[in-house]
Structure formats: structure tokens, C-alpha cells
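Asker: Just need the structure, nothing else, for what follows:
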Amino acid sequence: MFSETASVLRACLVAVYRPYVARAVGALGAEIDVETMQRGERWLDAELTSLLVLPFAEQRRSPLEVFQESLKFVNDDLAGQGIAPPKRDSATARALPGDLYDLAPASSQALGGGVWEAHLAWGAAKAADAIARSQTGDASSADSAAVEPATADPRPRIGLLGTDLMDRTKIESVAAPAGYVLAVWRNVHDLESDVVLALIDLNHAGADDAVRRLSQAGTRVVAFGPHVDDFALARARSLGADDVLARSVFFKRLPSLMPLIT
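Answerer: I've put the predicted structure just below:
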């Protein structure tokens, strides 16, 4: 069953789809047929319904990500017309590789004040749900397991929740010379509280729970994610992260997060 905030957000996102597409395509000096917009709108409505009917803890995508993905129909239409895609910056291209024509909104603010406010309300409800689950213990759920200290290791450790091998390689290349050992956590059940720093990839399905648990355990938490999902970054702050950075900024600042051990 939809919550009130989810229902309002879904309605707002679907309502702005066609006007947003018309503006974005018009800015390229192009046109698409009504059928393409209708297909995208129907897909968006169905996907949002499937996502938002789930409990917060089971929602693996954000509504903004669904909206961004719904623009695949428009991208395909423009490509089929032989329209040359614009040049995109590398960070955006990595975050949204299928958005060839740079149509996706960087945040829900780009969709208008009504959508932004509905998105904020939904995000606040999701954060409140995560906090409530932590306070009640939710002992029946494996996801609510407490953060456990790791086994003894004389070297200072940094933890990473993420599955991207390239990210791991970049972080290890900075951590090792600085005197740290990197512990990679593939899911929230692997979390350890006795690290000097926890790095949380907000693309990970367990990111919200990890930020909340580690922050409550007193661990310093730095969360990072796509700059196009500013709401995920804001949510990480609300859940207790000490620093929240766009991915590109995170990797630039990474050395400063790990002072040399003397």
C-alpha cells in the first residue's frame, strides 16, 4: 500500500514527465512523437508504482533514478532520428551512460518546486523509517544486525561498503601508502565498528543502513555518490554521515581523508 508521501511523489513525477521531456528535447532543437512520450510516461508510472509500494528498506532505487531511466525512450527516439548527441562531461557520462542526449535531471529541483517538495517529504519519511527501525531493533530482520567489532589487527583499518572494483583499487592506492589496511564490506552484515574511517558508496543497496549503524556506533563516516543524485547525498547527511561528497570530489579529496601515519 502506498504511503501518502509516496503517492504524492509518484503523481508529481508522472505529471511533469511530458512537459519536462518537451522542454529538454526542445532545447536540443529537436522533436519527438507523442507515442514516445506516452510510452515513457506509462513505463515511469508502472516502475514508480512497483518501487514505492515496497517497504522503504526494500527499495533499491530512488524515484529520481526511475525518472532518469524513463528517458531511455526519448534517447532511443532521438538516436533513431540520427541526431548527434551533445558532448557530455565524463562524470555525468559515467553516472548515466544511457543518457546520450543529457536529458536526465540532475536533481528533483529541475522538475519544479512541487516535485522537489514531494521528494523532500518522501526522503524525510524514508530517513525516519530507518531511524525507527534502528530504535525498535527489528530483531526479526537480518538487516538490523548490530555492527560488530572486527577481530584484532594491529594496523589501522579503513572500511569500504561497495562493490566497484575500480573504486576499491583507487582507494587502496591511497590507503596503503598512508599506512592503512582496507577492509571491503560487500553487505551490511560485514560492517565492523573498529575502523578509523568508514567509506560508504551510496549506490550500494545497504548504504542507508550502513550510514545509520556506523554513525550510531561512533565511527567516522564519509559517504559518496553520483552528483546527479543530490537527494541521496542529503539523505546520508540526515542519517549521520560526517562528510557527504559527490563521487568526483570524493576521489580528489581522498588523500586528505587519510593523513600519513607517523
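Asker: From here on, just use CA atoms for contacts and neighbour counts.
Answerer: OK.
Asker: can you pull out the helices in the protein?
Answerer: 4-27, 34-52, 63-70, 72-80, 90-95, 113-136, 165-175, 207-216, 230-238, 247-257 (DSSP state H).
Asker: Point out the most buried one among those.
Answerer: Counting by mean count of other C-alpha atoms under 10 Å, helix 207-216 has the highest mean neighbour count of the helices of the chain, with a mean of 24.
Asker: who does it touch, helix- and strand-wise?
Answerer: helix 113-136, strand 197-201, strand 221-225, helix 230-238 (3 or more C-alpha pairs under 8 Å, 6 or more residues apart in numbering; DSSP states H and E).
Asker: Between the helices of the chain, which one is closest to Leu197.
Answerer: For the helices of the chain, proximity to Leu197 was assessed by C-alpha to C-alpha; helix 247-257 is nearest, at 8.7 Å.
Asker: Packing partners of the closest one?
Answerer: helix 165-175, strand 221-225.
Asker: try 10 Å this time
Answerer: Other elements packing on helix 247-257 under the criterion 3 or more C-alpha pairs under 10 Å, 6 or more residues apart in numbering; DSSP states H and E are helix 90-95, helix 165-175, strand 197-201, strand 221-225, strand 243-246.
Asker: close enough to count as contact, Trp185 and Ala207?
Answerer: No. Using C-alpha atoms under 10 Å, Trp185 is not in contact with Ala207, being 11.1 Å away.
Asker: one step back: what's the closest of the helices of the chain to Ala198?
Answerer: Among these, the nearest to Ala198 by C-alpha to C-alpha is helix 207-216 (7.7 Å).
Asker: To Leu165, which of the helices and strands packed on helix 207-216 lies closest?
Answerer: Closest among those, using C-alpha to C-alpha: strand 197-201, at 12.1 Å.
Asker: Show me what that closest one is packed against.
Answerer: When contacts are defined as 3+ C-alpha pairs under 10 Å, 6+ apart, strand 197-201 sits against strand 157-161, strand 181-185, helix 207-216, strand 221-225, strand 243-246, helix 247-257.
Asker: Also this sequence, please, to line up against the first:
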Amino acid sequence: MRHILILGGTTEGRRLAQELAQKPGIRVTSSLAGRVSEPRLPPGEVRVGGFGGAIGLADWLREHQVDTLVDATHPFAQVISRNAAEAASATAVPLLALRRPGWQPVPGDRWHLVDSLEQAAAVLPTLGRRALLTTGRLGLSTFARVDGVHLVARSVEPPDPPLPPDLTVLLSRGPFQLDDERAVFREHRIDVLVTKDSGGAATAPKLTVARELALPVLIVRRPALPDGIREVSDVAGVLAALGLGRDPSDNVPG
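Answerer: Got it, this is the predicted structure:
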């Protein structure tokens, strides 16, 4: 059996596991960080929790005879991506990074790009007074000292302190529909959106609503992947790289 380990937790990671689970001769294991108490489990084998850094991940790759490692974590999961690169290098296990394309601005967008949550927190008071934060619960503490802005934070689970003093938490899980996003902006009188460039269609409707309302959008740029990692943009690309499907970019005459 050819063993493929997916560092998952994303929609793309689950889709890849589903595809691989149907392939003969393939054993697929998905590893989830365990930050959500009730994660959506993908097909195949699943493990939950950390490995103990790059060294622990390298030991796991050797012990379980992993043939290929796929980093399908969130584009902002820098620590696990760095550990994956180090573990793959130490074990000579091939590594692919599955990353959905980032969002691209279109006419009507009022985007303000920053490189970190800290920069976003510093700039935010200059753009609005009622902000929708969709940056994840683990980053909320970065906004704890923001003054003069009411923050509406969306999170799958209740965030841990320290929290901003003027905060409303919306417990919800995507994907989010356009009409639902319009209702959120209207009900909470949102005048600025703060988000990370996570890409994908599941959470993109909020950008559409901000465009419709001509609101500023504060976007945190993605961190760069570690050097030497082959990046693919979709599940079809991973399957092609693994020799399990045709590269969608190939133009094969019929």
C-alpha cells in the first residue's frame, strides 16, 4: 500500500482524502490539529493532535512508512508548514503544498493590504468604527487594545481571553451564503471588514457584500511557503503530481 499523509483541516484537505480513499492501493491518513472540538472528519484514517514539532513529524513519517506528505493546512498555518518542510527534508519524503488561490481584487473593491494581524489592528481605527473580524479566534487577542471600534468577530467556537472589550462574537461555521452575509453586515451596521487572504469560495461572499456597500476591506497577506516546496492549487493538481490523475493544465487532443 502506498501511504499518503495529509496535514488537513481545510475543505481541500477533506476533498483530497475523499479522492484518495477511493483509489486502489492507497492508504490515506489525515492529521487534524485538534483546535476544533467537533471537526469535520474526512474519509480514511484520521489522527488528531500535534506531532511534537518537526522531529516528531519526521519520526511519524518513518514509523508509519509514509510515501508522500501533503500539506493541506490553512494558508496561514506557518508553524506546521515549516515543520512539514523540515520533516520532509530530514526523511526524504516528497512534500506537496495544497493551497487554494488567494483572492484577487475586482473593480469596486477598496482593499487595504497589510502583512500581519498586528498591522491590521494598528490600521483598523483609521478605516471604520464597526468592524467584522473574520481572522479566526486565535488571533482575536491581537485586537484587544483597539480603541474606538466595535468588533464583531466570527468564530467556530468561543474564543479564549484576552479579548477586546467592545466585542460581539458570532458563533458560526462556513460556508456562508451571500444573503446571510448581507444580513450580518446590515444587522451589525458593519462599516469595515477585516480578514485574511484565505482564498476560496466558501468565505468569499463577505467580499462581495463589502464591494456592494463600498466598504473598506483590511486584508492580511499570506505568508510565504518555506523554500523548495512544490505548491499546487487544487485537488486535481495533487492527484496529477501523485500520478493518480491527469494534470488539468495538459491539453491532450481528443
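Asker: Need the TM-score between these chains.
Answerer: Aligned and superposed, the two chains score 0.33 in TM-score terms (TM-score structural alignment, normalised by the length of the second structure); 101 aligned residues with a C-alpha RMSD of 3.2 Å.
Asker: thinking again about what came up before, and the helices and strands packed on helix 207-216 of the first structure: which comes nearest Ile171 of the first structure?
Answerer: Of these, nearest to Ile171 of the first structure by C-alpha to C-alpha is strand 197-201, at 9.6 Å.
Asker: List the buried residues of that closest one.
Answerer: For strand 197-201 of the first structure, a neighbour-count test (16 or more other C-alpha atoms under 10 Å) marks Leu197, Ala198, Leu199, Ile200, Asp201 as buried.
Asker: Distance check, the second one against Ser173 of the first structure.
Answerer: This points to Ala198 of the first structure. Distance of Ala198 of the first structure to Ser173 of the first structure, given as C-alpha to C-alpha, to the nearest Å: 16 Å.
Asker: ditto for the fourth one
Answerer: Between Ile200 of the first structure and Ser173 of the first structure the distance is 17 Å, computed by C-alpha to C-alpha.
Asker: got it, and the third one?
Answerer: To Ser173 of the first structure, Leu199 of the first structure is 15 Å away according to C-alpha to C-alpha.
Asker: how would you label the residue nearest to Leu95 of the second structure when sequence neighbours are not counted: helix, strand or coil?
Answerer: Spatial nearest neighbour of Leu95 of the second structure, excluding adjacent residues (C-alpha to C-alpha, 6 or more residues apart in numbering): Leu69 at 4.8 Å. Secondary structure assignment for Leu69 of the second structure (DSSP: H, G, I helix; E, B strand; the rest coil): strand.
Asker: so who does Leu69 of the second structure touch?
Answerer: Counting by C-alpha atoms under 10 Å, 6 or more residues apart in numbering, Leu69 of the second structure touches 3-7, 29, 61, 84-85, 87-88, 93-97.
Asker: run the last query once more with 6 Å
Answerer: Ile4, Leu5, Leu95 (C-alpha atoms under 6 Å, 6 or more residues apart in numbering).
Asker: cool, Trp122 of the first structure as well?
Answerer: Thr5.
Asker: Next, format the helices and strands packed on helix 207-216 of the first structure as CSV and append distance to Val66 of the first structure.
Answerer: Shown next, in CSV, are those (distance: least, C-alpha to C-alpha, whole Å):
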stretch, distance to Val66 of the first structure
helix 113-136, 13
strand 197-201, 19
strand 221-225, 16
helix 230-238, 13
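Asker: So for Glu35 of the first structure, which of the ones you listed sits nearest?
Answerer: Here helix 113-136 is closest among these (C-alpha to C-alpha), at 24.0 Å.
Asker: by how many degrees do that closest one and helix 63-70 diverge?
Answerer: 130 degrees (axes from the mean of the first three to the mean of the last three C-alpha atoms, to 10 degrees).
Asker: Go ahead and confirm Ile4 of the second structure touches Thr68.
Answerer: Yes. Using C-alpha atoms under 6 Å, Ile4 of the second structure is in contact with Thr68, at 5.0 Å.
Asker: Check which element follows the helix or strand hosting Ser81 of the second structure along the chain.
Answerer: Using DSSP states H and E, the element containing Ser81 of the second structure is helix 78-91. Following helix 78-91 of the second structure in sequence order, the next helix or strand is strand 95-98 (DSSP H and E).
Asker: what does the very next helix or strand once past that following strand contact?
Answerer: Next helix or strand after strand 95-98 of the second structure toward the C-terminus (DSSP H and E): strand 110-114. Contact with strand 110-114 of the second structure is made by Pro216, Val217, Leu218, Ile219, Val220, as judged by C-alpha under 6 Å, 6+ apart.
Asker: got the contact list for the fourth one?
Answerer: Ile219 of the second structure makes contact with Leu113, Thr195, Lys196 under the criterion C-alpha under 6 Å, 6+ apart.
Asker: so is it in a helix, a strand, or just coil?
Answerer: strand.
Asker: Please report the distance of it from Leu132 of the second structure.
Answerer: 12 Å.
Asker: what residues are up against Pro255 of the first structure?
Answerer: Contacts of Pro255 of the first structure by C-alpha under 6 Å, 6+ apart: none found.
Asker: let's see 7 Å
Answerer: Contact analysis of Pro255 of the first structure by C-alpha atoms under 7 Å, 6 or more residues apart in numbering lists Val174.
Asker: Tell me the spacing between it and Ala183 of the first structure.
Answerer: 17 Å.
Asker: before we move on, the earlier item: ChimeraX command for the buried members of the contacts of Ile219 of the second structure?
Answerer: In ChimeraX, a selection of the buried entries from the contacts of Ile219 of the second structure looks like this (16+ other C-alpha under 10 Å):
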select :195,196
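Asker: Out of the contacts of Ile219 of the second structure, the closest to Thr208 of the second structure would be?
Answerer: Looking across those and measuring by C-alpha to C-alpha, the closest to Thr208 of the second structure is Thr195, at 13.1 Å.
Asker: quick one: which of the contacts of Leu69 of the second structure is most hemmed in?
Answerer: Leu5 (24 neighbours; other C-alpha atoms under 10 Å).
Asker: SS state for that residue?
Answerer: Assignment for Leu5 of the second structure (three-state DSSP): strand.
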